[in-house]
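Peer 1: One predicted model, sequence on top.
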Amino acid sequence: MSSNSSPVYLVGVDVGTGSARAALVTGKGEVLQTCVKPIQTWNTQPNYYEQSSDDIWSAVCECVKNVTSGYAKEQIKGIGFDATCSLVVLDGQMQPLTVCPSSKDNQRNVILWMDHRAEEEARFINATHHQMLNYVGGSISLEMEVPKLLWLKRNMHDAVWTKVGAFYDLPDYLTFRATGADCRSICSAVCKWNYDAEDRCWSEDFLKTIGLVDDLRVDNWRLIGTHVANPGAAIDGGLSRQAAQELGLNPGTAVASSMIDAHAGALALLGCEGPPGRAGDGGSLTSKMAIICGTSSCHMSLTKRPVLAPGIWGPYKHAIIPDLYLNEAGQSTTGVLIDYMLQTHPCYDQLLKEHGGSNGKIYAFLNTFLDELAKKQGESSVHRLTIDLHIWPDFHGNRSPLADPNLKGMISGLTMTKDVQNLALIYLALMQALAYGTRHILQVLEASGREPITSILLCGGLSKNSLFVQTHADICSVPVLLPTEPEAVLLGSAMMGAYAAGLYDSLELAASGMGGSAMVVKPDLSDSTRDYHERKYRVFQRMYLDQRGYERIMKG
């Protein structure tokens, strides 16, 4: 990092599923200020989730003004943006254009990442077996943008398709609002839009095969992007005058090409190291897996050579670090599923009253309750409490490695009991099931030729849950690293801002220079614990096969 007598700061912006956030960060990665503002989501029919780009930008501006208040504008050198991989639709005047078939409200112009309306379109695309699908594990997800584009063409042709001026991935929309420049990040383009990263171009053959090429290639691909930059690259001109006024910053402040939120978190995590000289300190960049675990979970790992793994997205070249390949897996519901299981249990209201109206406090209570229950029952490990209770966690489909949005959740071992102990055991079994899902992802990656993962790095809300963390370490048999700076996603965006501002010579150097250190949680590698999880993992795998068998029976 370049030396300077006066302090310099970066701003990181993160737009998640339910809120916009900003952080003020030093050039060495210390987060000084954070602010969060909620954003609105419409869910007026099953599987349809919509947001407003104006509402999102307003929340972003409020957050940035909040965290930079009291600091000299000239000391704020760069800003980076990340967001969910949601689809933003604008009209010919670059104003919001509705994506809601039941409303003419143009404020509802964002199809949220978790929207599942494009199931038929994803099925149609997958039936082509086009070679570009090899880069998404052989099967495109209905959560990606191309199925959603096809849905809009088929279902809102007159209302949207004929009037559209631009389609953006939400992270790129934020840099557009910040600069006025039509710059797309290869992170979004390759990971969610089926962009060809090897040849750095849109695949005309793929888009022709699915019936979109004639619509999208007009004016040199103006609707979906003509200029595609690496993450963190400085966008020409920096912050526009209008955006500078809205954000409370100086015009010309460096603006970085964006990342998807999970990828920004992965950047920060992969730059993080454990204590010096300690076993399990994270190893090389390509031996780590970063898991960003919030509403859903994203599993990110980098390789020097491309790895094609069934049901797992990638290899995506340049998506995080130039010239490295990203494999991206995930679980569609994690934090939201844990909340669902808690909130639908008969004793939830009782626990809510007893623990101050906070789900987080309930989880802390359940963790302690389970430890005490294990001791009371003479068990050497809390995990043994679920010997006859098993969960398959795909209540909202499977993102990886089975890539099936129609899979359902399963529970085996229910009784008539509805007390706190019953909830605690279901909660534990779900934690185990989510970790078995991660183990399944690791297993498929390594079977596809990936070098073994030697450590997992966690960030997001679930990284604060000690049971979730230890369960992942035990079931995956590797150390889990927890960064001392918990705001990894915001930090990742600030790293991009630092690189764009010229504080570091590469994004990788920004990550290592700002990534900080981590606490190491070691796995229980005792024979008894490993044997127990081996047996439960076999049950986990059998539950999937059973569900498939039930489908075959019922379909005749």
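Peer 2: Nice, I can see it. Residues are numbered from 1 along each chain as shown.
Peer 1: CA only for contacts and neighbour counts going forward, please
Peer 2: OK.
Peer 1: what about the helices in the stretch 151-300 of the chain?
Peer 2: 170-179, 186-192, 204-209, 213-216, 218-221, 241-247, 261-270 (DSSP state H, counting those that start in this stretch).
Peer 1: to the chain's geometric centre, what's the distance from the last one?
Peer 2: Mean C-alpha position of helix 261-270 versus that of the full chain (C-alpha atoms, centre = their mean, to the nearest Å) differs by 9 Å.
Peer 1: name the helices or strands packed onto it?
Peer 2: Here helix 261-270 touches strand 76-83, strand 288-293, strand 297-303, strand 455-459, helix 488-500, helix 507-514, going by 3 or more C-alpha pairs under 8 Å, 6 or more residues apart in numbering; DSSP states H and E.
Peer 1: Turn these into CSV, including distance to residue 525.
Peer 2: CSV is the format used below for those (distance: least, C-alpha to C-alpha, whole Å):
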stretch, distance to residue 525
strand 76-83, 37
strand 288-293, 19
strand 297-303, 23
strand 455-459, 14
helix 488-500, 28
helix 507-514, 30
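Peer 1: try this one side by side with the last:
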Amino acid sequence: MDDILLSIDVGSGSLRCALVTTEGKILAQQKHAIRCWNPAGKMGFSSDDIWSNLVDTIKNLISLSNYEPDSIRGIGLDATASLLFLTADMKPIALPDNSECDVYGWMDHRALPQSEQFSAVMHRTGNHQRMIPETHIARALWLKQSHPELWKQCYCIIDLSDYLVWKLTDELIWTNGSLSRRFDEQLLEAVDFTDVKERFHGIHLPIGAAVGEGLCKTAAISLKLPVGVPVASAIIDGYGGTLSTILSRSKNEPVNPPETALKRLSMIVGTSTIYIATSREPQNIYGTWGPSPSVLPDLYHNAVGQSAAGILLDYILANHPAHELACNKARQKGLSITAYLNVQLEKMAGEQPVACLAENIHMLPYYAGNRTPRMDMTLVGMISGLKLDNSEGNLALHYLCTIQALALGARHNIETLICAGYEFDLLTPAGGLAKNPLFLAEHCNATGLPAAIPEQPDAMLLSGAMTAGLAAKLFSDWTHAIQSVSRYEQIINPDPELADYYERKYCVFLEMHEDQMKYRKIMATALNTTKNSVF
């Protein structure tokens, strides 16, 4: 019988659990929606909701499969870059404006003033990087400054992924991937925030290490699994997806050495996007996150990405007058709304490439600010080319325009990396949007790079399988784990005939940002003129 690994992937709208072999074959999986509160500029989850759904999903997975609980050799998990503040009795502190939430979601931007406070100090000390409000240390400073009464209650600051490991093992741990631990001592002193350090607890472990004595009795009873099953230290979902694909190979190719990652760009595309590059030496690059050490020996990573991707597509579709009509037609055909619109666009295009349908409609996709490379969360979205058109065809064009804008945003990020010396010859995608052929095709066309389609459509679930296998000592090291599970099915290439089209689209994309800055300057000047005339 195959060695079976239990993989847990906690996303923004759902969590998934799967039984996976050490060769990366998903034997069975279950998915469950989780509650997400996402008002403007904020995002929150409920830890009770996540945990109870995780328990139910794992129990359903085991009961509906042909595998016994005793056959599970290890448990691994990844989760979004979200954050909790815990009291001394390890109870999550509720968000001050929503008693149902106690997890600060990765897309929560309420700490914008604090991130700007850190950025100002960085600038004065010669570090011209910028901090964005998705940074955990900015969120911690926000809690202290905005809600000192809650800050006094806070005993422990912890990543969501590490919190779930604690629930499984009753052990407090952190890893090099724990984002709450990423801070600069001098920055803390400069903003009088050194007391944050006393709120970090637990032992340090490598990513994928076995935690304590494995699955604790309380969790084992809830999950109906044996006590002591090895549980791995967790990983952030984007990085987990990267490791699931970065050394992928076709069935007939030999295993790739770690150096293969140097010319590949990981492309993790879901609710948000993150693109992770690999280098031999650590590189400090403005407009990127990093450098951070890789789990692969003697390598380093820099990351770029966009805060709103899948969530932006959902927003654009849901707010179009033809959305309900298109959804009803999609359901009748047994298709998702995006699959249905892909078909409609093919019909609309006829003999011309689908991409050219959006020749006169353009978008700047900064609806949630710009994570990188501009690192300016005050930027907003823009659309040029709107018409009084409530038709389903117009909905399809807005959908295509959004995909192209996200692809052009990827190109902007990739060019930032290339200017710093990176060279890429392959995109390695994973995540929900990687299942959308139009999304992938337009990324290839916009960036000029081919993409390797994962053999396993749900490649993100390989992340937890790799850490589980490492904890259970079924893999000797990370290189072995990645080479064992990661394969691609095919390569898709950019259409060379669209190179000029996308060159022009990219010029418009960059110009739209310049226009936004120009409009701000005009309005600021007008405002000052008005104020001066009053006095």
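Peer 2: Happy to help now that I have it. None of the values given here were measured: they were computed from a predicted structure.
Peer 1: Please state their TM-score.
Peer 2: Superposed pair, TM-score by TM-score structural alignment, normalised by the length of structure 2: 0.92. Supporting alignment: 522 aligned residues with a C-alpha RMSD of 2.4 Å.
Peer 1: re earlier: just say which of the helices of the stretch 151-300 of structure 1 is most tucked in.
Peer 2: When you average the neighbours per residue for each of the helices of the stretch 151-300 of structure 1 (mean count of other C-alpha atoms under 10 Å), helix 261-270 leads with a mean of 30.
Peer 1: against structure 2, where does that helix fall?
Peer 2: Matched against structure 2 by TM-score structural alignment, helix 261-270 of structure 1 falls on residues 237-246.
Peer 1: hang on, the earlier thing: can you lay out the helices of the stretch 151-300 of structure 1 as CSV showing distance to residue 448 of structure 1?
Peer 2: Output for the helices of the stretch 151-300 of structure 1, formatted as CSV (distance: least, C-alpha to C-alpha, whole Å):
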stretch, distance to residue 448 of structure 1
helix 170-179, 31
helix 186-192, 19
helix 204-209, 25
helix 213-216, 32
helix 218-221, 34
helix 241-247, 46
helix 261-270, 22
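Peer 1: Show me the one of the ones you listed that comes nearest residue 164 of structure 1.
Peer 2: Closest of those to residue 164 of structure 1 is helix 213-216, at 10.5 Å (criterion: C-alpha to C-alpha).
Peer 1: helices or strands next to that closest one in the packing?
Peer 2: helix 204-209.
Peer 1: what do you get if the cut-off is 10 Å, keeping everything else the same?
Peer 2: In terms of contacts (3 or more C-alpha pairs under 10 Å, 6 or more residues apart in numbering; DSSP states H and E), helix 213-216 of structure 1 is packed against helix 204-209, helix 218-221.
Peer 1: What is the burial count for residue 278 of structure 1?
Peer 2: By the criterion of other C-alpha atoms under 10 Å, residue 278 of structure 1 has 9 neighbours.
Peer 1: cool, and residue 73 of structure 1?
Peer 2: 16.
Peer 1: repeat for the one 4 residues further on
Peer 2: Burial measure for residue 77 of structure 1: 23 neighbouring residues, criterion other C-alpha under 10 Å.
Peer 1: Identify the residue of structure 2 aligned to it.
Peer 2: Residue mapping for residue 77 of structure 1 onto structure 2 gives residue 73, with TM-score structural alignment as the criterion.
Peer 1: roughly how far apart are that match and residue 475 of structure 2?
Peer 2: 12 Å (C-alpha to C-alpha, to the nearest Å).
Peer 1: Repeat that for residue 283 of structure 2.
Peer 2: 30 Å.
Peer 1: before we move on, what about residue 452 of structure 2?
Peer 2: Residue 452 of structure 2 is 24 Å from residue 475 of structure 2, by C-alpha to C-alpha.
Peer 1: cool, and residue 258 of structure 2?
Peer 2: 15 Å.
Peer 1: Please tell me which residues of structure 2 stretch 465-475 of structure 1 aligns onto.
Peer 2: Under TM-score structural alignment, the match for stretch 465-475 of structure 1 in structure 2 covers residues 436-446.
Peer 1: List the buried residues of that stretch.
Peer 2: 438-446 (16 or more other C-alpha atoms under 10 Å).
Peer 1: okay if I get those as JSON lines plus distance to residue 124 of structure 2 and secondary structure?
Peer 2: Formatted as JSON lines, the buried residues of stretch 436-446 of structure 2 follow (distance: C-alpha to C-alpha, whole Å; DSSP: H, G, I helix; E, B strand; the rest coil):
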{"residue": "438", "distance to residue 124 of structure 2": "45", "secondary structure": "helix"}
{"residue": "439", "distance to residue 124 of structure 2": "41", "secondary structure": "helix"}
{"residue": "440", "distance to residue 124 of structure 2": "41", "secondary structure": "helix"}
{"residue": "441", "distance to residue 124 of structure 2": "43", "secondary structure": "helix"}
{"residue": "442", "distance to residue 124 of structure 2": "41", "secondary structure": "helix"}
{"residue": "443", "distance to residue 124 of structure 2": "38", "secondary structure": "helix"}
{"residue": "444", "distance to residue 124 of structure 2": "40", "secondary structure": "helix"}
{"residue": "445", "distance to residue 124 of structure 2": "41", "secondary structure": "helix"}
{"residue": "446", "distance to residue 124 of structure 2": "37", "secondary structure": "helix"}
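Peer 1: Nearest to residue 290 of structure 2 among those?
Peer 2: Of the buried residues of stretch 436-446 of structure 2, the one sitting nearest to residue 290 of structure 2 (C-alpha to C-alpha) turns out to be residue 443, at 23.5 Å.
Peer 1: Return the residues in contact with the closest one.
Peer 2: Going by C-alpha atoms under 10 Å, 6 or more residues apart in numbering, residue 443 of structure 2 touches 267, 403-411, 427, 437, 449-451, 493-494.
Peer 1: let's see 7 Å
Peer 2: By C-alpha atoms under 7 Å, 6 or more residues apart in numbering, the contact set of residue 443 of structure 2 is residue 407.
Peer 1: Now do stretch 509-525 of structure 2: everything it contacts.
Peer 2: By C-alpha under 7 Å, 6+ apart, stretch 509-525 of structure 2 touches residue 364.
Peer 1: Check which residues of that stretch are buried.
Peer 2: 509, 512-513, 516.
Peer 1: cool, stretch 374-385 of structure 2 as well?
Peer 2: Buried, per 16+ other C-alpha under 10 Å, within stretch 374-385 of structure 2: 374-377, 379.
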